[in-house]
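Enquirer: A structural model of the following input is requested.
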Amino acid sequence: GDDGLGAHPRILRRPCDARDAAQVERLFAEARAAGELRFVAHNIGGNVRFGALQTTERVFRKVWELCALSAFLVGKEAAAAMAAHGGGGTIAFTGATASTRGAAGFGAFASAMHAKRGFAQALAKEVGPLGIHVCHLVVDAPIDTAFVRENFLPRDATLARRMLPPEDVASAILAMHKQPARAWAFEMDLRSQHEPW
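Expert: Below is the predicted model of the structure:
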């Protein structure tokens, strides 16, 4: 069936420090040269836990660069590339619970994720009339990765039933990408049936 990306999508995968404007510009120049850009996902986050009194300026700045600055740089270049081809396409940003509410010990992360969500919302309003769908997925649960299993599962036995399979997160983003322009959602929040909220 149609996956919303075309019968034979051309996927460009390159290493890139998305906090570096020059690297992001080079990545999108290469993407433009490869053809029309129809889908971009920004999945970067920097979840750290430090109380406000223990958070250094360096930690705060690094988390902001990872979450907010990279979202701006990627979103700007993606929108420009899509607009250059006459519009159309999807720019999907993944967020977290911290995108909509702060929690004790997560001040740096919550402020950066709020900024990412705010930028995505502003970009959606700016480029929506060009046919570019900008959306934001709030992932309100841990994602089942080797990192989470190794670093968090040993400390929290309830985590196993609350984790989201990465393919289910990808399916949710793809569902937003496939929405018709007459019924676009800006935001979806995703969690397992066992996640308290």
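
Enquirer: contacts and neighbour counts: CA atoms only from here.
Expert: Will do.

Enquirer: residue with max distance from the center of this structure?
Expert: Here the chain reaches farthest from its C-alpha mean at Leu53, the gap being 28.1 Å by C-alpha atoms, centre = their mean.

Enquirer: what ranges do the strands span in this protein?
Expert: Using DSSP state E, the strands of the chain run over 39-42, 90-96, 133-139, 187-190.

Enquirer: Could you list every helix and strand in contact with the second one?
Expert: Read it as strand 90-96. Contacts defined by 3 or more C-alpha pairs under 8 Å, 6 or more residues apart in numbering; DSSP states H and E place strand 90-96 against strand 39-42, helix 70-84, helix 107-127, strand 133-139, helix 166-177.

Enquirer: structure for this one too, so we can compare:
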Amino acid sequence: MRSMASSISSKGIAAIVGVGPKLGRSIAHKFAHEGYTVAILARDLGRLSRFAEEIAREEKAQVFAIRIDCSDSRSVKEAFEGVLSLGFVEVLVYNAYQPVPWRPTNFTDIPLDSFYKSLAVSSIGAFLCAQQVLPGMVERRRGTILFTGCAASLNGIAGFTELCCGKFALRALCQCLAREFQPLGVHVAHVIIDGIIGPSRGLTVTQRGLVGEQQQSGRAEEGSTMMDPDSLAQTYWHLHVQDRTGWTQEIDLRPSPSRFY
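Expert: Below is the predicted model:
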């Protein structure tokens, strides 16, 4: 766990689970910019620590990097012992997912352990993380939990059984938690990302190139219909600060087709 500043924010902790070079990092940047102490969690602690240093430096914020394996209940418990030791977790963003091949996989060729892993990361990990933070939110009658979904959350897709089953379960979890905990002051929402997320427009040319190298080939051309993660992060922030008289439970985000530009 890395500390990058001198004192914990009075606003509470924003815990971002599943922080990679695009959306997770942009969400962490946004909440740090708004004055939150941020805990960023993912499996690759080395890369995560570099993100923590970058965010802390640029946003003048307190940032902690904590390793987590969302498919392992013991890892989730240990990670959140660290997060909760920082103070009250006011915001949980669950952005973790298990990468799957971009090309369709025949159903009969899907290994059972691969199917289990996708379910574990997409939905069971979300269940475990939410269990860690909800008691504190209910006690204070405030808090926000945001789950990241995708087009596979809504429709079964031939050849993508692992992804769809995990994301369907995540959406169901979100709806159950919203109905149980929103009357207790906790805002729970599901964000459907229906598109390909590209590098942040806020990155330097060199940084954009490095992120672009990590993209799966053959999906989309940069600058066509890719979604800017910084813009998406603005929506996560908007959901968090919504007035409780008009809370959003689910929102879908997609890029405007390039032919309309």
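
Enquirer: List the TM-score for the superposed pair.
Expert: Once superposed, chain against chain, the TM-score is 0.87 (TM-score structural alignment, normalised by the length of structure 1); 192 aligned residues with a C-alpha RMSD of 2.4 Å.

Enquirer: Tabulate the strands of structure 1 (CSV), appending mean neighbour count.
Expert: Shown next, in CSV, are the strands of structure 1 (neighbours: other C-alpha atoms under 10 Å):
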stretch, mean neighbour count
strand 39-42, 19
strand 90-96, 25
strand 133-139, 25
strand 187-190, 17
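
Enquirer: of all these, which lies closest to Glu30 of structure 1?
Expert: Among the strands of structure 1, strand 39-42 comes nearest to Glu30 of structure 1, with 13.7 Å by C-alpha to C-alpha.

Enquirer: Asn43 of structure 1 contacts Ile91, doesn't it?
Expert: No: counting by C-alpha atoms under 8 Å, Asn43 of structure 1 does not reach Ile91; the two are 10.9 Å apart.

Enquirer: any idea how far Arg171 of structure 2 lies from Phe88 of structure 2?
Expert: For Arg171 of structure 2, the distance to Phe88 of structure 2 (C-alpha to C-alpha, to the nearest Å) stands at 25 Å.

Enquirer: Over to Ala169 of structure 2?
Expert: Distance from Ala169 of structure 2 to Phe88 of structure 2, counting by C-alpha to C-alpha: 27 Å.

Enquirer: Touching, Val74 of structure 1 and Arg26? I think so.
Expert: No: counting by C-alpha under 8 Å, Val74 of structure 1 does not reach Arg26; the two are 11.2 Å apart.

Enquirer: and those two? which has more neighbours close in?
Expert: Between Val74 of structure 1 and Arg26, counted using other C-alpha atoms under 10 Å, Val74 has the larger neighbour count: 24 against 13.

Enquirer: Aligned to that one, what sits in structure 2?
Expert: Under the alignment by TM-score structural alignment, Val74 of structure 1 pairs with Cys129 in structure 2.

Enquirer: what do you get for Leu137 of structure 1?
Expert: Per TM-score structural alignment, Leu137 of structure 1 is aligned with Val191.

Enquirer: Am I right that that match is in contact with Thr148?
Expert: Yes: the criterion here is C-alpha under 8 Å, and Val191 of structure 2 meets it with Thr148 at 4.9 Å.

Enquirer: Now do the residue farthest from the centre of structure 1 against Pro180 of structure 1, distance only.
Expert: To Pro180 of structure 1, Leu53 of structure 1 is 46 Å away according to C-alpha to C-alpha.

Enquirer: Thr90 of structure 1 too?
Expert: Separation of Thr90 of structure 1 from Pro180 of structure 1 (C-alpha to C-alpha): 11 Å.

Enquirer: Of the helices and strands packed on strand 90-96 of structure 1, flag the one that's most buried.
Expert: Highest mean neighbour count among these (mean count of other C-alpha atoms under 10 Å): strand 133-139, with a mean of 25.

Enquirer: could you give the angle of that one to helix 70-84?
Expert: Interaxial angle of strand 133-139 of structure 1 relative to helix 70-84 (axes from the mean of the first three to the mean of the last three C-alpha atoms, to 10 degrees): 150 degrees.

Enquirer: Packing partners of strand 133-139 of structure 1?
Expert: Packing partners of strand 133-139 of structure 1 (3+ C-alpha pairs under 8 Å, 6+ apart): strand 90-96, helix 107-127, helix 166-177, strand 187-190.

Enquirer: what's the distance between that strand and the middle of its chain?
Expert: Distance of strand 133-139 of structure 1 from its chain centroid, counting by C-alpha atoms, centre = their mean, to the nearest Å, is 7 Å.
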